[in-house]
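Undergrad: Below are the sequence and a predicted model; questions follow.
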Amino acid sequence: MTEPEHGTTPTASPTDERVASHERVATGALAGWMRSCATHPWRVVVSWLGIIAVLIALVATVGGALEDEFTIPGSDTQKATDLLEAEFASEQGGVLNLVFAAPEGESLDTPVRKAAIAKAITRLESSEFKPSEDTVGLTEVADPFDDETFSDNGRIAYAQAQFDQVIEGKDRDAVVAVQDAVRETVEPAGVTVEFNGDAEFPPVEQGASEGLGLLAAIIVLLFVFRTFVAMLIPIALAIVALITAFLLLFILAGFTKINTITPILVSMIGLGVGIDYSLFIVTRFRQLLHDGLSKQDAAAEAGASAGRAVIFAGATVAISVAGLAFIGLDFVTKLGIGSALGVLTTVLIANSLLIAVLSLLGHKVDRLKIPFIRAVDDSEEARDRTPIARWGRFVTANAKVVFPVLLIAGFILAGTSALVRLGAADQGTQPLEQTSRRAYDLLAEGFGAGFNGPIPIVVDVNGDKEAATRIYERVKGLDGVASAGEPQFNDPGTVAIVFVTPDSAPQDEATDTLVDTLRSDVVPAAVAGSDAVAYVSGQTAAFKDIADQIISRMPIFLLFIIGVTFIVLAMAFRSIVVSATAAVTTLLSAFIGFGVLGLVVQQGHLLGLTGLDKTGPIETFVPPIAFAILFGLSMDYMVFIMSRIREEHVHGLDTRAAVEHGISAIGRVVVAAALIMGTVFAAFILSADRVPKEFGLLLAVAILTDALVVRMTLVPAFLTLMGEKSWYMPRWLDRVLPNLTIEAPHAGAPTPATPAPEPAGGS
């Protein structure tokens, strides 16, 4: 055990002189609540059944469906969208592209194939697919054999089918019916047909990823607990919390638009934290039982200590998600709020229902042991002999080597995040199993790479109808432009659209450059001296606008998240060293995750493992949402491990010994929790859509790095090197900050160690 430095906290007493955990009784409001839940468990269980019943009733009465809505306030893209919605009302319905193709080396222009395609078009124009009061329908279907829709090689053609309404999730069956009708009509003639357009989007697929995540969690929990009953508790709590989160999500959808990708994030975050938080509390409960407490006392004490850490951990996630509001994009904020629902429900259930269930179970939590595997001994003496405990002693003994080596390696890997390019990955990067990807490839083959991403220039003529023509004349011969369409005016002639087809694909940097050129040079020159106003829009422009908005707001976003979290952790641990370490190391983990995501998805290293076959940029909204989630979740591990280290320090051990005992007590849980969380995230790499794959890969890498490398190795090594200075807190800040600590106050406990005194001349 190291000796303390002169003027720091007094040398800790040996382990066997510490106050035993069962001799310390938690006090305070939270401890009183936990004792109430443990003493009256059936009241808590019945209350939660009633809450869930009320939520189900609310979903049935005021709940709504999920609907995608992306707005970018103040941007050219949004101004163009608003103008089109106001002036082209008749064209607001969804469009489904029917992409026909003959076999390689053959032509569609044969009597049999043309007849089959014509029959399919005629069928779509019949009353079978007309709009009705109950369902959406087709208002128009174009001719695929027009000169502009029939490829030069004769192999590929497309037709646009116009629906009467914007297609939403509830309209999916109507779209599928159209697709099935076309397929069954043309395929006997040897014609392949694929579909894309804004009416074709894959439904949100859930179940497979969540199931794999649960299976992995079950395996890890069985290894940790060695009993089926203990394993089932975190799984059951996570499922209940997830169900509650989804009920809240659909109630929220009744009052505001919630994007269809939100359930993926709710599942991803909800399952991970649901299992992790309950794992933390159940482990503490079993340790207290094995130390001799009664089942009610153990449940109450586990809630007062581990449950308190769970509340702080959940608060950091809430703070991080709240910071997304500073981005100024409504859909980003709502995605964050949806992600936080799983955390909110888990914290509430873990600190009430879980405590009640543990109180009812008592020593039954150790029943149904796995055969042929030795039961886990959670006593303190046994914990000190585990591999995790030995790892903690290795890290502290070799801190002077471990810390610089890991820090340098981390900075090198994090540096790869500088290569990440934000943008809009087009449908050409989606899995080949999706019809929209196959349609994209056919259209790119038949009509050029830029055909799938036209750039619409929307012109509000304001009395100058020639403005749209001047834009067209300047654009059609521009470098990087494959073709430009003549201006298309609305009926009153007040608004025109000039469609520009680039040479490059929507996701290529060359297309980004073309958008910049149009906005900064070509369009302003064409409308100079005129009252006309023009906006460059489209997918590429939209994602550029999103990126610009995110980058401009990123400083205040980061300042809020890091600043508020710093203050919360300073209150919790009464140390600015610990809170600053948490913030800096979390940033390191985040940049490592971003770097690895870029290396895989953008650079193509090990791309096949994700189920993708084509690289592309990272979607612009992924980094802020992932960062907010990651910052909150990585703080969870910091809170979990540091709460136990601080508890050991408060009750008498010096810093190095507190680190060693903290790791031996909670390290196994942190490792298990990280493996569970990482596996749950990684399971979403198997999703059909690219965006969940990106979130899953990024969060899995970052969480595993953060928990296993940063929290279990880098931070303990740093604390060991800092010694008692780890607990430094300026006296003025200690007086200002509320005394809201993670370690619950205990009757009969030793007086907590005072903060290390300030150095001479300190503030």
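TA: Received the coordinates, thanks. Keep in mind it's a predicted model, so treat the numbers as computed, not measured.
Undergrad: all contacts plus neighbour counts: C-alpha atoms, from now on.
TA: Will do.
Undergrad: Determine the longest helix present in this protein.
TA: helix 539-573 (DSSP state H).
Undergrad: next SSE after that one?
TA: Moving toward the C-terminus from helix 539-573, the next helix or strand (DSSP states H and E) is helix 576-597.
Undergrad: who's in contact with that following helix?
TA: Applying C-alpha atoms under 8 Å, 6 or more residues apart in numbering, the external contacts of helix 576-597 come out as 410-411, 413-420, 562, 565-567, 569-570, 573, 623, 627, 630-631, 634-635, 638, 694, 697-699, 701-703, 705-706, 710, 715, 725-729.
Undergrad: And here is the other one:
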Amino acid sequence: MDELLDGSFRDSLASEGNSNRGPSSTGILYRLGAWNARHFKTSILVWLLVVVFLVVLMGKIGGTYSNNYSLPNTQASTGLSILQANNKAVTGYSSQIVLVDPNKPLSNFSAQISQALTSLSKLPNVVSVSNPLTATGAVSVSGETAYISVAFNQNPSLFSPSYISSVETAMKSVTNAKVNVYYNDPLGLLANPKASDIRSELIGLVLALLIIAFAFRSLYAAGLPLVSALISVLGSLGIMALLAKVTTFSTTSPTLTTMLGLGVGIDYCLFLTTRHRQKLMDGLSPAEAAGVTVSTSGGSVIVAAATVSVALLGLYVSGLTFIGKLGLAAMVGVVTSAIGAITLVPGLFGLLGTRMDRIHFGKAVAETGEGEDFWHRFSRSVQKRPWTFLVLGSIIAGVLVIPLFSMQLGRLDAGSNPTTYSDRQAYGAVASAFGQGANGPFVIVVTLPPSVANSSSALGTLEQNLNTSISSLSNVAHITVPNLSPNKAILYFNVVPTYGPQASQTKALFDNLVNVTLPKVLNGGEKGYVTGNTASGIQFLELVVSKLPIIILFVILAAFIILMATFRSILIPIKAALLNLFSIGAAYGVVVAVFQWGWGSSLVGMNQKVPIESYVPMIMFAITFGLSMDYEVFLISRVKEEFLRTKDSSLAVASGLSQTARVISSAASIMAAVFFAFVASTNIVIKMLGVGLGVSVIIDATIIRLCLVPSVMELFGDAAWWFPKWLDKVVPRIDVD
């Protein structure tokens, strides 16, 4: 290694050191920051006009959000397509209306139920309505619970919220008779209390304001990041609404956009404001200070945002459109905030001028200088005992990782919702009256060759063989009578599992039907498919699990390339990837402990244990890895700056940590506060993301940045900056200054 350091490394170091003369007043970023500060009225006005325009468009022509888990070319989707093609009465969009009277059989209310069915059939988008009193298997043994099946010509989750009022009006004859009426999904989603994340956003903003005020000791400086972040988030939500008009986005998407937009928007502005205030204290004019700030910290913002965006877009590598669009939604918030950071924020700097600290309480705080403050001394103490802190930090993170190894992925459904929700009550009533599996039956679709379809004896033999083979399987509660399509092309029926949709036994039954039973029975030219919501959920989970390693590799490789191009180093990107995996693993472990094990679940508003939603780890990984790179870029860029100035790697680490520790700690506290605030959301997926992302940010900013990074960098020494000459010629250069 000494030979390497004496050769290409020394040449590279000298070249970079000679070119490191500080931010140029002719650089693009410098000119951008200075121009926006000088012409702050124009800068701010343009931003306000654009955001108002987007918000108006959002209200006028903005699209709606719905969950589309469809997976093309899978067992479930192919089976549904065949079923719909051969029976026009089967639309694929249906919902249950559950009726419960614990005191008398529902047959006593036949007149009221008939009146309700007539009213339901007249509603827009309704294709057919089943009578529970005459439909096979729709009334419980006790006669006190029954369900109406309503078929629609499109997904009910796309209907306006007012549609459920029409349904409730149609059911008046039943509810007036004191019969309990509950709506299972997807109608239940309309009937449930309307979830709003405004409370989470307000909590996050208040906490952020308190943290920034404590860090800056200045009212103007504390309010600036919040103002810029709010304007950027409004703009990103307007963009999302327009995108939702042309393509389908999940109902979680706008919350994800807001969560990431607020978190990184405040953080980016915090980094810029810290540098800007220091430059004002150094005697620069507001425009000059803004120019220097954008050309330095602004460059770091661009690299950080690019890294997060690449990680989020990497979700498209999964091949799952639903997950890819969640990444796109989060990226919209990040990119809009980054653009706001290098254009709107300098405009706000210009507006405040030299009045940044006019209303302050306590000593004005800016960047740490070159003196040996607490963080400098702390870094030195870590660097004196690198192996001790490396082992200690690894043990702490390792303990938090332990629950990860028992992670159980699944699909959250109505059974996971609060007991006050209509769909949760419907789910519970169906499970109690008909068995757990009644909430997620499999639909078996069998294509028939003409030799079987046109022969009553052959068809009867096939039905008997299917009934015998499937009924004898473990975990099967019962199967329904097979139906022959009008064109005699397919046979279809339901298989009701013994256990609920989330149970491992139900997954085992699906695998048996697909891989063993149906292929064994269907040997005369027929072909069988297992479809339905439960089958789709199982295959969605399988695909997510199979694609997760690909996503992890893609995100790590993309981040490695960006950091390598930015810092001209091999070891630093490797170190960043490995240490980030620590924080992500620990965050996974905490999420498992809280939601799956139930540890402290009441603190996050959960009253039951639930599996981890299948796509949450994938989303968490992309976001967490990207955000961890934010702090990596801000810290290591300062370390490199000091290293090029002093040529002392150990001193550079201490100085870099000293200059960034306070602002990174403040930024991490703010981002964690924003993420944890979303735990107040009624959406369980958002709760999981809030807990996981909040924990990962705290771990990254404490254990990783304050203990492990100084330890590893000390062990690396000058080798941290080794970069082969041949690679230096090949890899494009990304300059954060």
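TA: Yep, it's here. A quick note: this is a predicted structure, and the numbers were derived from the prediction, not measured.
Undergrad: thinking again about what came up before, please indicate which of the contacts of helix 576-597 of structure 1 are buried?
TA: By the neighbour-count criterion of 16 or more other C-alpha atoms under 10 Å, the contacts of helix 576-597 of structure 1 include these buried positions: 410, 413-414, 416-417, 420, 562, 565-567, 569-570, 573, 623, 627, 630-631, 634-635, 638, 694, 697-699, 701-703, 705-706, 710, 715, 725-729.
Undergrad: just checking, which of the contacts of helix 576-597 of structure 1 belong to helices?
TA: When the contacts of helix 576-597 of structure 1 are checked against helices using DSSP H, the ones located there are 410-411, 413-415, 562, 565-567, 569-570, 573, 623, 627, 630-631, 634-635, 638, 694, 697-699, 701-703, 715.
Undergrad: Residue in structure 2 paired with residue 288 of structure 1?
TA: Here residue 288 of structure 1 is matched to residue 279 in structure 2, going by TM-score structural alignment.
Undergrad: isn't that match right next to residue 291, touching?
TA: No. Contact between residue 279 of structure 2 and residue 291 fails when scored by C-alpha atoms under 8 Å: they sit 10.0 Å apart.
Undergrad: Which one of those two is surrounded by more residues?
TA: Higher neighbour count among residue 279 of structure 2 and residue 291: residue 291, with 32 against 21, using other C-alpha atoms under 10 Å.
Undergrad: On the three-state scheme, the more buried one is what?
TA: Using DSSP: H, G, I helix; E, B strand; the rest coil as the criterion, the local structure at residue 291 of structure 2 reads helix.
Undergrad: got a list of what residue 453 of structure 1 touches?
TA: Contacts here follow C-alpha under 8 Å, 6+ apart; on that basis residue 453 of structure 1 touches 501, 502, 505, 506, 538, 539, 540.
Undergrad: got CSV for the residues you listed, with neighbour count and distance to residue 557 of structure 1 too?
TA: Formatted as CSV, the contacts of residue 453 of structure 1 follow (neighbours: other C-alpha atoms under 10 Å; distance: C-alpha to C-alpha, whole Å):
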residue, neighbour count, distance to residue 557 of structure 1
501, 26, 36
502, 26, 35
505, 23, 32
506, 28, 29
538, 23, 27
539, 20, 25
540, 27, 24
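Undergrad: what about residue 621 of structure 1, distance to residue 588 of structure 1?
TA: Using C-alpha to C-alpha, to the nearest Å, we find residue 621 of structure 1 at a distance of 20 Å from residue 588 of structure 1.
Undergrad: returning to what we had before: just to be sure, the match of residue 288 of structure 1 is in a helix?
TA: Yes. When classified by three-state DSSP, residue 279 of structure 2 is found to be part of a helix.
Undergrad: Would you check the span in structure 2 matched by stretch 320-334 of structure 1?
TA: Residues 311-325 of structure 2 are where stretch 320-334 of structure 1 lands, counting by TM-score structural alignment.
Undergrad: Can you get me the start-to-end distance on the matching stretch?
TA: By C-alpha to C-alpha, the extent of stretch 311-325 of structure 2 from end to end equals 13 Å.
Undergrad: Quick check: buried residues in that stretch?
TA: For stretch 311-325 of structure 2, a neighbour-count test (16+ other C-alpha under 10 Å) marks 311-318, 320-325 as buried.
Undergrad: Next step: those restricted to helices.
TA: With helices identified by DSSP H, the entries of the buried residues of stretch 311-325 of structure 2 that belong to them are 311, 312, 313, 321, 322, 323, 324, 325.
Undergrad: Pick out whichever of those residues sits closest to residue 673 of structure 2.
TA: Nearest to residue 673 of structure 2 among those: residue 312, at 21.6 Å, using C-alpha to C-alpha.
Undergrad: looking at it, that closest one is touching residue 622, isn't it?
TA: Yes. In this structure residue 312 of structure 2 lies within contact range of residue 622 using C-alpha under 8 Å: 5.4 Å.
Undergrad: Now the match of residue 288 of structure 1. Nearest residue, chain neighbours left out?
TA: Leaving aside its chain neighbours, residue 279 of structure 2 sits nearest to residue 289 (5.3 Å; criterion: C-alpha to C-alpha, 6 or more residues apart in numbering).
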